[in-house]
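K.L.:
Can you look at this prediction? I've put the sequence above it.
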Amino acid sequence: MTQAFKTRIEAALNARKDQALFRTVHAFDSVKQSQISIDGRSYINFSSNDYLGLASSDELKIAYQDSVTKYGIGSGASPLVTGHSTPHRSLESQLCEWLGYSRALLFGSGFSANQAVLFTLLEKGDLLLQDRLNHASLIEAGHLGPANMRRFKHNDMEDLSRYLNGSQNTLVATESVFSMDGDIAPIDALLEHCRASQSWSMIDDAHGIGVLGEDGRGARSLSEHRPDILVITFGKAFGLNGAAVLCGDDIADYLTQFARHYIYSTAMSPAHASALSKAASMIQTQHWRREKLFDLSEQLHNKVSDLHCLVETKTPIKPWLCGESNNAIDLSNALKEQGIWTTAIRPPTVPKNSARLRITLSAAHHESDIDTLSYSLMRSMEAL
């Protein structure tokens, strides 16, 4: 490494440490239901995106094991070579029938799915309109892509309408549930604006699919209108990993021909696709998981409402606002001392002076877990 690179890297790392923004990867000994273990100590886990508790479900684990026995552990190639198999096609068909689309394309992650759509579909002279709080995968693709990007105020349809003049090809992109705030986008109003202006619509439903709606249809349960492009991810409510882009035939064919993330990536294994089919069935039929999330959410809000730090949401994502990054770190560490694992979220993931604990609930939690969390939060806030 040259001295110039070494100096640059050291300066950047030291700046992160000075600003209390330095991040560390933890290796967990075990993750089971709502419990995690690290360095021999167990914690109640309130930082997982496993909203429905499927990641450690015995029913899903057995289905995955059976799939591995039947199909092996790898796909061996990209989808356009020999990596696309019957389980992949079955999963795609199942998702299309459930969510009301003619085609679905599978990806290795939500990040790659979002970027594949924006990099591939947009050209120079197009207009990309994004909610200001969209995920980094969407915002980065907007900055690096050829289209002219504008960011409208968060969930502000009046601000969005200022850009919708119908004079150029326009794609409007938003999340359904925002991952750091837990609030829900006004999907119906946004789709109405897109229809009126003849703009494309794209919804990233990563944190909505499986959670919203009676059968877990996510964003599709929030409006009778269908977005042109729906991205769902499998690393949250599905309890696994990967993603899918749902769309019409023309867009799917276009992405198949030109989306480099799809063309040049090894396909997920057939066993994984088969397990995802099982997870999709569980999401649609095991309504008790969403009902339990609602009950746990009500319990938490009632327990800590007097502290005025918890943002009340209708999703499993419960931001606990701390302000300065050091405050979030101190509270997170205090909770860890009491056996509670919550992650401190700091800039640049969230805006400056809005550091927080991102508390997430799971159907795998028990009422006693919520009692413990509530007591620990109140005790820690008194001590800090």
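P.N.:
Yep, it's here.

K.L.:
going forward, measure contacts between C-alpha atoms and count neighbours the same way
P.N.:
OK.

K.L.:
Pick out the residue nearest the middle of this structure.
P.N.:
The centre of the chain sits closest to residue 206, judged by Cα atoms, centre = their mean, with a distance of 3.8 Å.

K.L.:
That residue: what's it in contact with?
P.N.:
Contacts for residue 206 (Cα atoms under 8 Å, 6 or more residues apart in numbering) come out as 110, 175-177, 231-234, 236.

K.L.:
buried residues in stretch 117-136?
P.N.:
117-122, 126-131, 133-135 (16 or more other Cα atoms under 10 Å).

K.L.:
Same check on stretch 75-82?
P.N.:
Applying 16+ other Cα under 10 Å to stretch 75-82 flags 75, 77-79 as buried.

K.L.:
would TSV of the residues you listed with distance to residue 34 and secondary structure be doable?
P.N.:
Listed next are the buried residues of stretch 75-82 as TSV, based on distance: Cα to Cα, whole Å; DSSP: H, G, I helix; E, B strand; the rest coil:
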residue	distance to residue 34	secondary structure
75	31	coil
77	35	coil
78	35	coil
79	35	helix
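
K.L.:
here's the one I want to compare it with:
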Amino acid sequence: MGSIKAANLYRALRNVVVKGPIAVVNGREAIHLCSNDYLGLSQNSQVVKAAAMALTHVSQASSRLIAGNDPVLEELEGVLARHRRAETALVYPTGYMANLGVVTALADKKTTIFSDELNHASIIDACRLSGARVQIFRHNDPGHLEELLRRPGRTIVITEGVFSMDGDIADLRQICRIAQKRGAITIVDDAHGDFVFGPKFSGVPASFGVDVDVHVSSLSKGLGCFGGYVATSKKIRDLLINTSRQFIYTSALPDHLCAAAIAAIPISKKGHLQKQLSSNIKFLVSRLRKQGFTLGVSSSQIIPVMIGDEKKAIKFSQELLKRGVFVQAVRYPTVRKGSARLRISITAMHTKSHLETALDAFSAANGKTCLV
């Protein structure tokens, strides 16, 4: 652990109690700028009520292939399939397990996977576990992908829709065109774009008007609930049920969590929450730039304030918390060494007052640390 601490990469758990746009961090109340609850639906009274009314037991306490396949799971899968305009869907306990489950079922040592260099850790781990040959293409670079895809054989192209640490959006129009021309299976992890972007807020692929073979997503971000899912063809769903170890050998998602998601989806479709979210993003980005901060190339609610040095990132995060703003310093191995940043994530719950207070704290912390 000594070397980790010396490199300013040490991490420790904090006590965090979330109260919507506010978090109590180690007993200190602060504006919460770390949440993935982009639309605030985890706090929605209708969603909470739906979960409470369905809570007759804590869990099915079984895998779905044994005794845990409550009908509400299949009801949720039907809603999610329609949401993604897919033939069918399959729910996993988490988005992480969904990525592992899909990739390890579809790929083997005879497969070549082409993966964006900034893909999430769950995708990286899934590729490794599959035993496939992995080729990394430069971040969001369709031209480089096309060069690499000249290799013959069974191929998979996998990317995120909205990248979790940079907040930029994949060029799915070109990526999918190239993949389909080469006969590659396309997988898009759209955890951070789902319920936020696209027509009827059905995600980044829909916003580009492209078809992908497998949509992987989360219920715990834009939807504010819990769990992960895959939307795909009936043939692939059947394959996952029969070969995906991450689906077969784990307990089913509890039915009250399914009920919460079912209640949250129609609320997410109304659009007023995304409108408020968009307004908050524009306001904060504009003001941070006026203060002189260097922001990443984000086109989303994930706003990286680029710092570079790991020690400076930690110091700045600490100074912000002292001033009542909770933003985590993101460092290696989550991002490259020397590219540490503060990862701001905005939600529809934040008011202008919250954001003004946060901006004042950024200005004061900058005065203390001389970042810009």
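P.N.:
Structure received. Because the structure is a prediction, the values reported are computed rather than measured.

K.L.:
picking up where we left off before, and which of the buried residues of stretch 75-82 of structure 1 is nearest residue 69 of structure 1?
P.N.:
residue 75 (13.7 Å; Cα to Cα).

K.L.:
Alignment lookup: the closest one to structure 2.
P.N.:
Matched to structure 2 by TM-score structural alignment, residue 75 of structure 1 sits across from residue 60.

K.L.:
what about its match, distance to residue 357 of structure 2?
P.N.:
44 Å (Cα to Cα, to the nearest Å).

K.L.:
do the same with residue 315 of structure 2
P.N.:
Using Cα to Cα, residue 315 of structure 2 is found at 19 Å from residue 357 of structure 2.

K.L.:
Please name the residues that touch the match of residue 75 of structure 1.
P.N.:
By Cα under 8 Å, 6+ apart, the neighbours of residue 60 of structure 2 are 67-68, 70, 251-255.

K.L.:
is it fair to say residue 30 of structure 2 lies in a strand?
P.N.:
Yes. Counting by DSSP: H, G, I helix; E, B strand; the rest coil, residue 30 of structure 2 is part of a strand.

K.L.:
which non-adjacent residue is nearest it?
P.N.:
residue 324 (4.2 Å; Cα to Cα, 6 or more residues apart in numbering).

K.L.:
And the contacts of stretch 248-258 of structure 2?
P.N.:
50-55, 58-65, 68-70, 72-73, 76, 91-93, 225-227, 241-242.

K.L.:
buried sites along it?
P.N.:
By neighbour count on 16+ other Cα under 10 Å, the buried set for stretch 248-258 of structure 2 is 248, 250-258.

K.L.:
Return the set of buried residues in stretch 307-314 of structure 1.
P.N.:
For stretch 307-314 of structure 1, a neighbour-count test (16+ other Cα under 10 Å) marks 310, 312-313 as buried.

K.L.:
again, but for stretch 372-384 of structure 1
P.N.:
Within stretch 372-384 of structure 1, the residues that qualify as buried are 373-374, 376-377, 380, counting by 16+ other Cα under 10 Å.

K.L.:
repeat for stretch 166-182 of structure 2
P.N.:
166-172, 174-176, 178-180, 182.

K.L.:
The residue nearest to the centre of structure 1 belongs to a helix?
P.N.:
No. Assessed with three-state DSSP, residue 206 of structure 1 is coil; it does not lie in a helix.

K.L.:
and residue 58 of structure 2, how many neighbours?
P.N.:
Neighbour count for residue 58 of structure 2, taken as other Cα atoms under 10 Å: 11.

K.L.:
How is it assigned, secondary-structure-wise?
P.N.:
coil.

K.L.:
what's the closest non-adjacent residue to it?
P.N.:
That would be residue 254: by Cα to Cα, 6+ apart, it lies 6.9 Å from residue 58 of structure 2.

K.L.:
And the equivalent of the one you found over in structure 1, how close does it get to residue 132 of structure 1?
P.N.:
In structure 1, the residue matched to residue 254 of structure 2 (TM-score structural alignment) is residue 269. For residue 269 of structure 1, the distance to residue 132 of structure 1 equals 35 Å [Cα to Cα].

K.L.:
same check, this time on residue 80 of structure 1
P.N.:
With Cα to Cα as the criterion, residue 80 of structure 1 and residue 132 of structure 1 are 35 Å apart.

K.L.:
now residue 21 of structure 1
P.N.:
On the measure of Cα to Cα, residue 21 of structure 1 and residue 132 of structure 1 end up 22 Å apart.

K.L.:
what ranges do the strands span in structure 2?
P.N.:
Remark: strands assigned in structure 2 by DSSP state E are 16-19, 22-25, 28-32, 88-92, 111-116, 133-137, 154-160, 185-189, 214-218, 228-232, 302-308, 325-326, 329-330, 340-345.

K.L.:
Many thanks, we can stop here.
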